[in-house]
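[1] just coords:
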């Protein structure tokens, strides 16, 4: 896949979405990416990215739409070290017994003690949920902390409506999913950067093979030959240590 072309296509489809009130049809997406020969997994990755940007997609099959909303993730078993960490973490949390219905009612009245009690009480369930959603994109310890943050944010924004456990755990789950999506997008960006580095190194090798002088091409000339921006080439060279 040509990474630069793919990134240009992403920008193009987002421009189309903006012109259509942040909405796209499945046909528009397929037409834009026609010729790139994306497989189903790659297409779903595009859909996931677009929906994460708040773009509504119309005319998509139910199954594809469902996968876009919350893609099925491969369950990653905990390593022995992670199992030990989780066990120790749970053992360090205090054993609490509270009337959750009463606490949620008090929370709706702005009771900060109720907020603290609910936070402490649900930390074990939050950690267990994070462990159940363990993923390659993030360390378990970091995911648990992110889950705790989602717990605190949910309780802090509960408002004056009387909430319940089902609502709270759903909010925590959404928070965990958001973190995993962010990590996935970051990995996508990192992979794209790696691809650009490989593209530059490969092209320079090919050019050097045809030239006696290894410094035959300036950065400006490489930018024209490789259809890359000068700043992009400079960034790649800095990463590889070849900018000296």
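    Everything's here; your move. As the structure is a computational prediction, the values presented were derived from the model and not from experiment.
[2] Going by C-alpha atoms from here, please, whenever you check contacts or count neighbours.
    Will do.
[3] If you count contacts, what does the helix ranked longest in the chain end up packed against?
    In the chain, assigned by DSSP state H, the helix with the most residues is helix 165-209. Here helix 165-209 touches helix 3-19, helix 112-132, helix 140-156, helix 230-240, going by 3 or more Cα pairs under 8 Å, 6 or more residues apart in numbering; DSSP states H and E.
[4] Quick check: next helix or strand after that helix?
    helix 219-226 (DSSP states H and E).
[5] So what's the gap between stretch 210-227 and the chain middle?
    Mean C-alpha position of stretch 210-227 versus that of the full chain (Cα atoms, centre = their mean, to the nearest Å) differs by 36 Å.
[6] adding another structure so you can compare the two:
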């Protein structure tokens, strides 16, 4: 399945769960992706992602519904771990650069994120190397653990990207981008850069969409104001009411555009 489509469907599923008081039956999630031909392992990863977002997945085998998303590392020797890039053997650094201008709410959220992450135990480079190797082999739980390991990176990257979207929304979008990249498969080298670029690309796309929407809204507002001003000019010395077709001819505007603007202003 196309990565962007998968990412959008994950986002829609999270929205659905949030509307249901952060709760979702596992069968709903399975039906959501029924036409996409996901394997049982991929569907399990989707359910793990939902739980990582604080969503309670119901209908699971007893004991699994409340299963915490914990960052654990099995002491498994991996003879292939040396084949992974040296950067993958280092704990991902959040790189706390100066964030973009944040609202008071976002600054508070960033502070809370950092306080939470600083209280968490950090894995050793050997554990990180084994985790990357396990994730590349798509071993059970490894992708989820790697996603959790990169959450501080997601937060810091989001804080550095300016935009009017709340930080928590950017973090959610960045997490979706991270998860989609993990689900698509890790490259043989440059895994850290690959994940960071996926996070930034996902959030940047969201910010671009928000910026485009704002431009469209501003353009529409200006068109409404312009139409109102021109109509006043035409009618200020007359009580005659012009039809939409006449206004179209006078103002050199499409009938459909005038109708859309009049509808927004509540005029007939």
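    That came in fine, so what should we check first? Keep in mind it's a predicted model, so treat the numbers as computed, not measured.
[7] that older thread, just put the helices and strands packed on helix 165-209 of structure 1 in a markdown table and tack on mean neighbour count.
    Below are these laid out as a markdown table (neighbours: other Cα atoms under 10 Å):
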| stretch | mean neighbour count |
| --- | --- |
| helix 3-19 | 15 |
| helix 112-132 | 19 |
| helix 140-156 | 20 |
| helix 230-240 | 15 |
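[8] want to throw those helices into CSV with distance to residue 210 of structure 1?
    Converted to CSV, these look like this (distance: least, Cα to Cα, whole Å):
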stretch, distance to residue 210 of structure 1
helix 3-19, 25
helix 112-132, 54
helix 140-156, 49
helix 230-240, 21
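[9] Out of these, which is closest to residue 207 of structure 1?
    Closest to residue 207 of structure 1 of these is helix 230-240 (Cα to Cα; 15.3 Å).
[10] So which bit of structure 2 is that closest one matched to?
    Aligned by TM-score structural alignment, helix 230-240 of structure 1 corresponds to residues 255-265 of structure 2.
[11] What is the mean deviation of that stretch from its aligned residues in structure 1?
    When structure 1 is superposed, stretch 255-265 of structure 2 averages 1.5 Å from its matched positions, counting by mean Cα distance after the TM-score superposition for structure 1.
[12] Other residues contacting that stretch?
    220, 223-224, 227, 244-245, 247-248, 268 (Cα atoms under 8 Å, 6 or more residues apart in numbering).
[13] So how do I select the buried members of those residues in ChimeraX?
    Selection of buried members from the contacts of stretch 255-265 of structure 2 for ChimeraX, criterion 16 or more other Cα atoms under 10 Å:
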select :224,227,244,247,248
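[14] quick one: the counterpart of residue 204 of structure 2 in structure 1 from residue 164 of structure 1, how far?
    In structure 1, the residue matched to residue 204 of structure 2 (TM-score structural alignment) is residue 177. Taking Cα to Cα, to the nearest Å as the measure, residue 177 of structure 1 falls 20 Å from residue 164 of structure 1.
[15] Then residue 65 of structure 1?
    Remark: distance between residue 65 of structure 1 and residue 164 of structure 1 (Cα to Cα) = 29 Å.
[16] now residue 196 of structure 1
    Per Cα to Cα, residue 196 of structure 1 is found 49 Å from residue 164 of structure 1.
[17] Same question for residue 100 of structure 1.
    In terms of Cα to Cα, residue 100 of structure 1 sits 8 Å off from residue 164 of structure 1.
[18] Same check on residue 240 of structure 1?
    Distance of residue 240 of structure 1 to residue 164 of structure 1, given as Cα to Cα: 52 Å.
[19] same thing with residue 131 of structure 1?
    As judged by Cα to Cα, residue 131 of structure 1 and residue 164 of structure 1 stand 22 Å apart.
[20] same deal with residue 174 of structure 1?
    16 Å.
[21] and what of residue 233 of structure 1?
    53 Å.
[22] again with residue 210 of structure 1
    In terms of Cα to Cα, residue 210 of structure 1 sits 70 Å off from residue 164 of structure 1.
[23] Looking at those two, which one has more neighbours?
    Counted by other Cα atoms under 10 Å, residue 210 of structure 1 and residue 164 do not tie: residue 164 has more neighbours, with 13 against 9.
[24] Trace that one over to structure 2, please.
    Using TM-score structural alignment, residue 164 of structure 1 pairs with residue 191 in structure 2.
[25] Structure 1: which residue goes with residue 214 of structure 2?
    So, by TM-score structural alignment, residue 214 of structure 2 is matched to residue 187.
[26] Pull the number of nearby residues for its match.
    By other Cα under 10 Å, the residues close to residue 187 of structure 1 number 13.
[27] try residue 172 of structure 1
    Using other Cα under 10 Å, residue 172 of structure 1 has 25 neighbouring residues.
[28] was I right about it contacting residue 146?
    No. Under the criterion of Cα atoms under 8 Å, residue 172 of structure 1 is not in contact with residue 146, lying 9.3 Å apart.
[29] so is the closest residue to residue 185 of structure 1 other than its chain neighbours in a helix, a strand, or just coil?
    With sequence-adjacent residues excluded and distances taken as Cα to Cα, 6 or more residues apart in numbering, residue 185 of structure 1 is closest to residue 49, at 7.8 Å. What DSSP: H, G, I helix; E, B strand; the rest coil gives for residue 49 of structure 1 is helix.
[30] residue in structure 2 matching residue 49 of structure 1?
    In structure 2, no residue is matched to residue 49 of structure 1 (TM-score structural alignment).
[31] gap between residue 49 of structure 1 and residue 89 of structure 1?
    The span separating residue 49 of structure 1 from residue 89 of structure 1 equals 34 Å under the rule Cα to Cα.
[32] now residue 48 of structure 1
    Distance from residue 48 of structure 1 to residue 89 of structure 1, by Cα to Cα: 33 Å.
[33] Between the two, which has more neighbouring residues?
    Ranked by neighbour count (other Cα under 10 Å), residue 48 of structure 1 and residue 89 place residue 48 first, with 21 against 14.
[34] Wait, residue 179 of structure 2 touches residue 148, no?
    No. Contact criterion Cα under 8 Å: residue 179 of structure 2 and residue 148 do not qualify, at 9.9 Å.
[35] Need the residue closest to the centroid of structure 2.
    Centroid check for structure 2 by Cα atoms, centre = their mean gives residue 173 as the closest residue, at 1.4 Å.
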